[in-house]
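Q: pasting the structure only:
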């Protein structure tokens, strides 16, 4: 179980250069709770690395359970907004 307010702790652990936009918690996900970090990055590997580092800083910078660790950093692949399809337009 993740502590209450974990979103705020993650945000407080991020630096401006991390370009963190938003944090979402999936505390009941199995086999591990999941933190979703929405951030701006040029490449997938950069996003993965930054997310891992922000989570590591959160664990070391706040009083967390001593056995907790970051077990991975993954990301869904989504296109940048300039590659989103045009929305359907109503008939004229």
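A: Cool, got the structure. Not measured: the values here are computed from a predicted model. Numbers count the residues shown, from 1 in each chain.
Q: for the rest of this, base every contact and every neighbour count on C-alpha atoms.
A: Fine.
Q: how many other residues sit next to residue 1?
A: 8 (other Cα atoms under 10 Å).
Q: next, find the distance separating the closest residue to it other than its chain neighbours from residue 2.
A: Closest residue in space to residue 1, ignoring its immediate chain neighbours: residue 27 at 6.4 Å, by Cα to Cα, 6 or more residues apart in numbering. Residue 27 sits 6 Å away from residue 2, going by Cα to Cα, to the nearest Å.
Q: what does residue 50 give?
A: 20 Å.
Q: the two: who's more crowded?
A: For residue 50 versus residue 2, the count of surrounding residues by other Cα under 10 Å is larger for residue 50: 22 against 17.
Q: elements contacting whichever strand or helix holds the more buried one?
A: Using DSSP states H and E, the element containing residue 50 is helix 44-61. Where contact means 3 or more Cα pairs under 8 Å, 6 or more residues apart in numbering; DSSP states H and E, helix 44-61 is packed against helix 6-13.
Q: and here's the other structure:
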């Protein structure tokens, strides 16, 4: 499963995403798209962002699926009239966590220790 961030462009003038954006998206998802979960970050700067969790065979496939899904729903959902998909990409956070785990510090949650997942 991949997390893909899909950024949105608001229609002209002041506009806010509807409160039910998440529900609109999930209701429109079809099994073949592999959409598992959606989170809405309406206050993201400079543009609102949708966090789309998608099952896919690879990163490129996940980004394409998430973008196609969001474009389809934004074009059809009455509550999203005028909104456009700007782009989709997986956030790259792995390096940050690898650095945290490899860095010096006490054993435990952020370093080697007795926790089985470390």
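A: Cool, got the structure. All values reported here derive from a predicted model rather than from experimental measurement.
Q: and the TM-score between these chains?
A: Here the superposed chains carry a TM-score of 0.78, computed using TM-score structural alignment, normalised by the length of the first structure; 81 aligned residues with a Cα RMSD of 1.8 Å.
Q: hang on, the earlier thing: joint contacts of residue 27 and residue 2 of the first structure?
A: Common contacts of residue 27 of the first structure and residue 2 (Cα atoms under 8 Å, 6 or more residues apart in numbering): residue 33.
Q: still on that earlier bit, what does the residue nearest to residue 1 of the first structure align to in the second structure?
A: Aligned counterpart of residue 27 of the first structure in the second structure: residue 42 (TM-score structural alignment).
Q: isn't residue 55 of the first structure right next to residue 9, touching?
A: No: between residue 55 of the first structure and residue 9 no contact is recorded; they are 9.5 Å apart, counting by Cα atoms under 8 Å.
Q: the residue nearest to residue 1 of the first structure - how many residues pack around it?
A: 13.
Q: so residue 40 of the second structure sits against residue 51, correct?
A: Yes: between residue 40 of the second structure and residue 51 there is a contact under Cα under 8 Å: 6.2 Å.
Q: between those two, which one's more packed in?
A: residue 51 (22 against 19).
Q: list the contacts for that one?
A: So residue 51 of the second structure contacts 3-6, 38-41 (Cα under 8 Å, 6+ apart).
Q: so what corresponds to it in the first structure?
A: Checking TM-score structural alignment: residue 51 of the second structure goes with residue 36.
Q: same check on residue 31 of the second structure?
A: So, by TM-score structural alignment, residue 31 of the second structure is matched to residue 16.
Q: more neighbours, residue 55 and residue 9 of the first structure?
A: More neighbours surround residue 55 than the other of residue 55 of the first structure and residue 9, with 22 against 17 (other Cα under 10 Å).
Q: appreciated, that's everything.
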